[in-house]
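Chemist: show me the folded form of this:
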Amino acid sequence: MGKKFGFLVGLAAGAAAAHVAYHRLSDEDKAELKADLQEKMDVAKDRAVDYAFYASDAWDDFKETFSDQTQTVSDRVKDAASRFAADPQLKPKTDSDEDSDDSLRDELADVSTSADDDSDDIVLNSEDTFGGADVADEPTTPVDDQQNDDNAKDSTDDTNQE
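Modeler: As a prediction, the model looks like this:
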């Protein structure tokens, strides 16, 4: 309640100060002030009318677009309904269709059990995969030579220390 009361007191004090200031103005200043306020009001009215026209145009565009979209969706639904009625695969199933489904299920079950019985796992061994090549027969790489050189130095160091 304090904030509202303070706002109202400030508003009343500002209005009183504006009233006193207005009455202290000369007649020429009063006329100039009125003309300036009238000009600003006319500009504000023009802008309001412009924005009203913009809003009206936007609303008309929205209605037209919405109407076009609803017509497109309606056409698509009608087209889908006609295709549904014409396509026998999309029609509801009958008892004869269920019998054929059951026979297909039985056939698939027979195939899956026979495949489980005869299946072999794929096993790979190195001889079949690499053609019996022995990895140890390959020439050594420079990295291996460095390791051998380090080992040789260590062994010579051990003999020198003794």
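Chemist: switch to C-alpha atoms for all contacts and neighbour counts from now on
Modeler: Fine.
Chemist: so the most centrally placed residue in the chain is in which element?
Modeler: Closest residue to the average C-alpha location of the chain: Q69 at 23.2 Å, with CA atoms, centre = their mean. In this structure, Q69 is located in helix 27-86 according to DSSP states H and E.
Chemist: chain center to that helix: distance?
Modeler: In terms of CA atoms, centre = their mean, to the nearest Å, the gap separating the centre of helix 27-86 from the centre of its chain is 30 Å.
Chemist: compare with the first, here's sequence two:
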Amino acid sequence: MSFKKGLLLGSLLGGAAAYAAYRSLDEERQYRLRNTILDAAEDAKDRAVDYAFYAADTLADAKDMVNDKVDDYKGSISGTSEKITDKMNDLKDDLSQLQTYLNLVPVPKNHLDDEEKETETDDITVDMDDAFAPENDSDDTIYPLHDEHRK
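Modeler: Here you go, the predicted structure:
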């Protein structure tokens, strides 16, 4: 005999025995038994409804908590995004000012070309045009030698 057939047979025989026992009781006991079973079913139904409400409340609380966290993170991301945008704008302004400054500052002329750098030695050479050319920001003024100094 399979499990399903045994379960079905046991349920039928148990149900028949319970019905026969119920019918063998007098009317007052049948009434009390019926009320006891109905009260137990009503209590079970009330508990099930209470648990369903508890589950719904817990789910709503969890949903509210998740929504609050998401809103907090959105606000945090928005604030961080605004800060980054402000910093990027400040950086753009600084770079623009630097570019303007660099365009105004004259580039000093390079006295040594690439070829001259390769052949450069440690010898000191003086170009007469550069040595005696007036410089605006230099306090060193070169004066011609007096007769006393020439010997």
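Chemist: quantify their similarity with the TM-score.
Modeler: In this superposition the chains share a TM-score of 0.53, using TM-score structural alignment, normalised by the length of structure 2; 90 aligned residues with a CA RMSD of 2.1 Å.
Chemist: ok, the residue nearest to the centre of structure 1 to K63 of structure 1 distance?
Modeler: Using CA to CA, to the nearest Å, one gets 10 Å for the distance from Q69 of structure 1 to K63 of structure 1.
Chemist: F130 of structure 1 now?
Modeler: 73 Å.
Chemist: cool, Q161 of structure 1 as well?
Modeler: Q161 of structure 1 sits at a distance of 100 Å from K63 of structure 1 (criterion: CA to CA).
Chemist: again with D144 of structure 1
Modeler: 81 Å.
Chemist: matching residues in structure 2 for stretch 33-47 of structure 1?
Modeler: Residue correspondence for stretch 33-47 of structure 1 in structure 2, counting by TM-score structural alignment: residues 33-47.
Chemist: how about stretch 143-153 of structure 1?
Modeler: Mapped onto structure 2 using TM-score structural alignment, stretch 143-153 of structure 1 covers no residues at all.
Chemist: pull the distance from that stretch to the chain's centre.
Modeler: On the basis of CA atoms, centre = their mean, stretch 143-153 of structure 1 is displaced by 58 Å from the centre of the chain it belongs to.
Chemist: show me what contacts the residue nearest to the centre of structure 1?
Modeler: Contacts for Q69 of structure 1 were tallied using CA atoms under 8 Å, 6 or more residues apart in numbering; there are none.
Chemist: from A18 of structure 1, how far off is it?
Modeler: Taken as CA to CA, the span from Q69 of structure 1 to A18 of structure 1 is 56 Å.
Chemist: over to L108 of structure 1?
Modeler: When CA to CA is the yardstick, L108 of structure 1 and A18 of structure 1 sit 95 Å from each other.
Chemist: do A12 of structure 1 as well
Modeler: A12 of structure 1 is 10 Å from A18 of structure 1, where distance means CA to CA.
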